[in-house]
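**Student:** Okay, sequence plus prediction incoming.
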Amino acid sequence: MANRAYFIGTSGWSYLSFRGIFYPPELKSKDWLAFYAQYFNTVELNVTFYRTPKATTFQKWYEETPQGFVFSLKAPKVITHIKKLKDIEDSLKEFLKSFKPLKEKAKVLLFQFPPSLKYERGLCEAFLKLLPTEEFKIVVEIRNQSFHDPEWADLLREYGICLCFSDCGKRYPSWYEVKTADFLYFRMHGSKELYVSNYEEEELVALKNKIEAYNPSEAYIYFDNTALGYAVANALRLKELCQSELRIT
């Protein structure tokens, strides 16, 4: 129990839907991250999927968060959705260089595959070989049924890469519950409807119990049901349920 570390947060913090529900109405948006970091020990950066923030922005985020805070960075869409894992060496190097100001707080990298990407062993293995598994915890989120394949799971295990347990409101076949690394990573997009549905108490208790049953060294859980502000309430409640397990490393 004492050796577990749970990192619970939301997929981003800069949402107007959080104002009034979580952020005080009078709090300026430039102060939201510092406020957020008083309650959560991690955040998932979706912004890096769409664009590359300036080095000064990453530095500011580093300074606004406490020691032990963890950033999980979503890889740029040019790698996963445009090039679709092919000829990505330069794009990957640029991505890894971009967030160096986050220093040790940049601990996890998330690669979200597009729904159109199908499992091909050669392509996927060539991609996995490029990933900096010695420097970061690497996570892959799938969105195509073809990845529900034991061969794919074995490949991930071989390279020490985590398969994301992703709840997509049944829009995508993303929930392939196979543990492939010594840590777990959950993306909770909404069980009923993507981005807008609330997780009820029994669902959060079930999630807590599932995590405990796997007995991982670390677990990263991010709520992405942000449209109506449910994400922050769900993350806070799961944090309460898991309080005995939480520590910041």
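**Tutor:** Received, thanks. Numbering: from 1, shown residues only.
**Student:** contacts, neighbours, all on C-alpha from now
**Tutor:** Noted.
**Student:** List the contacts of the helix ranked longest in the chain.
**Tutor:** Counting residues, the longest helix found in the chain (DSSP state H) is helix 201-214. Helix 201-214 has contacts (C-alpha atoms under 8 Å, 6 or more residues apart in numbering) with 184, 219, 234, 237-238, 241-242.
**Student:** Is the most centrally placed residue in the chain in a helix, a strand, or coil?
**Tutor:** Nearest to the geometric centre of the chain sits Glu44, at 5.0 Å (C-alpha atoms, centre = their mean). At Glu44 the chain is in strand, as set by DSSP: H, G, I helix; E, B strand; the rest coil.
**Student:** Below is an additional structure, to be compared with the one above:
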Amino acid sequence: MTTASVDRAGAAAVRIGCAGWSIPSRHAHLFGDGESHLARYATRFDVTEINSTFHRRHQPRTFERWAASVPAGFRFSVKLPKRITHEARLSRTGDALTEFFEGVAGLGSTLGGVLVQLPPSLAFDARLANTFFAMLRRRCARPVACEPRHASWFEPAADTVWPRYAIARVAADPARLPAAARPGGAGAPARWNYWRWHGSPRIYYSRYEDPALEVLAQALRQHGTVRTPAWCILDNTAHGHAMDDAARMQRLVGGAV
């Protein structure tokens, strides 16, 4: 079973996966055998988004165990803690960033990138954004994707930040405004396009119908290259739809049989 859209160079141009790796029993047939949920999940998908880091700290050995449970080509994206993004609201977070990146270092080469999800109430402030992303970049050379949710982050003033710090702006569904549905940002080393589909019309709960997935599959194929891979994370996990939706996405993109 293949797990990604792969070009002739052998690198994944499109990666499709889920937020987390808990497998509902009704979707168990989609996966091979493994010693853990993560190991079984990795028989089908080659990427997952770790959301638990948003809520709590993990010991370095936990990340090391996860890295040892997956094939070499598997990649994790890891969500920044809410104490950085939502409680401190990006301000004076140097020590917290250092602690976070020291912990996730246990993922080694399986760390594919970092997700920064901002609270809906956090408006764009140029000084704050530049200070924060500069601090982050001093600690992290991996791809970084940011999901802003206040309309001001989609105005021209914010567009200068993304390339300056090589940040990819997430394409989200449901989108709070039209620009939020499209990936943005630019610059090495990020070179990353990142979709987070949360479930629509009911966020986290709704299943996606085939026409919506077909549109997304086309976008992933258009954007996904070895130099600028496209990642798609299904986050509609509340009723367990993410696994099936991601498997259907694989078939539509052409990365699974």
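**Tutor:** Looks like it came in fine. Please read all numbers here as calculations on a predicted model, not as lab measurements.
**Student:** re the thing from before, the longest helix of the first structure corresponds to what range in the second structure?
**Tutor:** The alignment of helix 201-214 of the first structure onto the second structure (TM-score structural alignment) spans residues 210-223.
**Student:** what's the mean distance for that stretch versus the first structure?
**Tutor:** By mean C-alpha distance after the TM-score superposition for the first structure, the fitted stretch 210-223 of the second structure averages 1.4 Å away from its aligned residues in the first structure.
**Student:** any idea how far that stretch is from the chain center?
**Tutor:** Distance of stretch 210-223 of the second structure from its chain centroid, counting by C-alpha atoms, centre = their mean, to the nearest Å, is 17 Å.
**Student:** Could you do stretch 100-120 of the second structure as well?
**Tutor:** Worked out by C-alpha atoms, centre = their mean, stretch 100-120 of the second structure lies 10 Å from the chain centre.
**Student:** Kindly report the same for stretch 186-199 of the first structure.
**Tutor:** The answer for stretch 186-199 of the first structure is 14 Å, by C-alpha atoms, centre = their mean.
**Student:** okay, how far is it across stretch 56-76 of the first structure, tip to tip?
**Tutor:** Using C-alpha to C-alpha, to the nearest Å, the end-to-end distance of stretch 56-76 of the first structure comes to 19 Å.
**Student:** Tell me the counterpart residues of it in the second structure, please.
**Tutor:** The alignment places stretch 56-76 of the first structure over residues 61-81 of the second structure (TM-score structural alignment).
**Student:** what's that stretch in contact with?
**Tutor:** 36, 38-39, 42, 46-56, 100, 103-117.
**Student:** try 7 Å
**Tutor:** For stretch 61-81 of the second structure, the surrounding residues in contact (C-alpha atoms under 7 Å, 6 or more residues apart in numbering) are 38-39, 42, 46-51, 53-55, 104, 106-107, 110-116.
**Student:** same question, stretch 125-139 of the second structure
**Tutor:** Stretch 125-139 of the second structure has contacts (C-alpha under 7 Å, 6+ apart) with 90-91, 94, 97-98, 161, 165.
**Student:** Take those residues and keep only those in helices.
**Tutor:** Per DSSP H, the contacts of stretch 125-139 of the second structure map to helices at 94, 97-98, 161.
**Student:** Glu158 of the first structure: neighbouring residues, count only.
**Tutor:** 13 (other C-alpha atoms under 10 Å).
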